[in-house]
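**Student:** this one's structure only:
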């Protein structure tokens, strides 16, 4: 992995994951090599509509205003998913392969897995920022896919797509998701894996957790959770506190999710890179850097300033105002004393 990796490039420093056209072209190359002769037109349209949705040009929607779950995050994840699909197809026997149609469905699901954060101009006019949907954004994404896929001529994919998108969140118990074809479950594992490894391998993951994910957690009711009347439970006191708890989260939740729930699907990346896994290596580098910061207390080492890729220009200021309002609303209430479990919705 290059030491000179740019902030908005993938783990190989070859694809600009803030650029929809660059990611689309990279996915097209992988898809064409994996499924020779298969059409790419519906995927091309999906990338086009994804960009319109996140930049505020899709009819009826406001555009992306969540600073952590932004356009770059989804594109980074979708590229990781396309690589996982390509590696999987190379690794299994023909009867177990996904095939072009199922792979297409998985990639489109990935593109819109965070559509639930995007506010609708009419239905969501009482909300100020997409982070307010944090605790149920995946269900909203599933609803979006139910509406969108038929418009793309893929009504037959609605049932599976609207279920496997839940592998990116915590709203459903993954063990309760039942699908007729085991290859659809594999797609869920690949999507869930891509979502985790792409964001944790981001060059600016630590800065983004402190400066962007924490405010989303405050607005979304994750950092501070209502308890009994007049009481609240504090899960994360600040962006730094979130980072202090990230190593434990990685050990307790991430490894169990990646290795157990998703059956170590991240290994399929290694087929494309001679047995190496640039995503897992980047995650290890990030975690080692974080542990060093926590041990030394030298927070000045977190000095990267990644760009924002949003569809609403006032989003950064809007979420800051919401955080201030949320904190002010706690005055007069008291901590419950309970310790809520670690959680990091993604």
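**Tutor:** Thanks, I have it. It should be emphasised that the depicted structure is a prediction, and the values quoted were computed from it without experimental measurement. Numbers count the residues shown, from 1 in each chain.
**Student:** can we go C-alpha only for contacts and neighbour counts from here?
**Tutor:** Noted.
**Student:** enumerate every residue touching the closest residue to residue 117 other than its chain neighbours.
**Tutor:** Counting by Cα to Cα, 6 or more residues apart in numbering, residue 117 lies nearest to residue 130, which is 4.5 Å off, once chain neighbours are set aside. Taking Cα atoms under 8 Å, 6 or more residues apart in numbering, we find residue 130 in contact with 64-66, 116-119.
**Student:** and here is the other one:
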């Protein structure tokens, strides 16, 4: 199992997804994810007629790929363990579509010439849902399936869990939890996460500036505040959210399941340890 311990290329990720899908569903061919992946990659790289290339320093295509890799690991762990409710090939692919679109709300339209896409931090989930709504029905997604995908995307909002939304099937709620869990672990477990905090702060600052938030009301006034708060954010906010609102699906990343090591949690703890060591230096 890949633990996100290195940056990943598009070709590597596509190979992992194809192999994993065949393990889960040996009688089915993965087809929707490669198609949507190609289009989303074109959006991020500026090869789409409507969108500029991604210019956000942190929430870029590499981040989306790290999230998709983690999502795949959760879903494979869930499915191969025989846990109920059972996952279907279609539901797996719908969840992957949610991952691929979950940060498209940071992209700028061609006519948008001010700042970077980071200015949309506060509205990027809504924009991602809007982009998905206008795009996915043209690629065989039914309106019922689209409703589930949009709910999965909304699960990635900081204040939301799957219980806030009405899913058509119980497994869709589980997939939504996997999408949101992967959004956390995919980035915090990334090998360059501690070094990427200045990029994240730059995005937050631009979004605060764009929204005209007074300095005294900003969550992080300096990079130092963000770095200092990161271990607290992981232990006091993310871990409880993973356990409760997101139903503990991160456990299915353990390899072998259920008693093996969890490479994502181990990588996160290593990153938090590095941050704390640097703070003490």
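**Tutor:** That came in fine, so what should we check first? Here the structure is a predicted model, which is why all the values come from computation and not from measurement.
**Student:** can you calculate the TM-score here?
**Tutor:** TM-score for the superposed chains, counting by TM-score structural alignment, normalised by the length of structure 2: 0.92, backed by 279 aligned residues with a Cα RMSD of 2.3 Å.
**Student:** thinking again about what came up before, in structure 2, what sits opposite the residue nearest to residue 117 of structure 1 in the alignment?
**Tutor:** In structure 2, the residue matched to residue 130 of structure 1 (TM-score structural alignment) is residue 117.
**Student:** tell me which element the corresponding residue of structure 1 for residue 158 of structure 2 falls in.
**Tutor:** Matched by TM-score structural alignment, residue 158 of structure 2 corresponds to residue 170 in structure 1. Following DSSP states H and E, one finds residue 170 of structure 1 outside all helices and strands.
**Student:** so how many other residues sit close to residue 170 of structure 1?
**Tutor:** For residue 170 of structure 1, the neighbour count with other Cα atoms under 10 Å is 15.
**Student:** residue contacts, the residue nearest to residue 129 of structure 2 when sequence neighbours are not counted?
**Tutor:** Leaving aside its chain neighbours, residue 129 of structure 2 sits nearest to residue 150 (5.7 Å; criterion: Cα to Cα, 6+ apart). Contacts for residue 150 of structure 2 (Cα under 8 Å, 6+ apart) come out as 98, 129, 132-133.
**Student:** residues in contact with residue 96 of structure 2?
**Tutor:** Per Cα under 8 Å, 6+ apart, neighbours of residue 96 of structure 2: 33, 68, 71-72, 179.
**Student:** quick one: map it onto structure 1.
**Tutor:** Match for residue 96 of structure 2 (TM-score structural alignment): residue 107.
**Student:** same question for residue 277 of structure 2.
**Tutor:** Residue 277 of structure 2 maps onto residue 292 in structure 1, by TM-score structural alignment.
**Student:** likewise for residue 107 of structure 2?
**Tutor:** In structure 1, residue 107 of structure 2 lands on residue 118 (TM-score structural alignment).
**Student:** again with residue 229 of structure 2
**Tutor:** Checking TM-score structural alignment: residue 229 of structure 2 goes with residue 245.
**Student:** how deep is its match tucked in, by neighbour count?
**Tutor:** Other residues close to residue 245 of structure 1 by other Cα under 10 Å number 14.
**Student:** just residue 201 of structure 2 next, same as before
**Tutor:** 21.
**Student:** how far does whatever helix or strand it lives in sit from its chain's centre?
**Tutor:** Secondary structure from DSSP H and E places residue 201 of structure 2 in helix 193-210. Counting by Cα atoms, centre = their mean, to the nearest Å, helix 193-210 of structure 2 is centred 17 Å from the centre of its parent chain.
**Student:** now stretch 35-52 of structure 2
**Tutor:** On Cα atoms, centre = their mean, the centre of stretch 35-52 of structure 2 falls 17 Å from the chain's centre.
**Student:** distance of the residue lying closest to residue 172 of structure 1 once chain neighbours are set aside relative to residue 53 of structure 1?
**Tutor:** Leaving aside its sequence neighbours, residue 172 of structure 1 sits nearest to residue 166 (Cα to Cα, 6+ apart; 6.6 Å). Per Cα to Cα, to the nearest Å, residue 166 of structure 1 is found 20 Å from residue 53 of structure 1.
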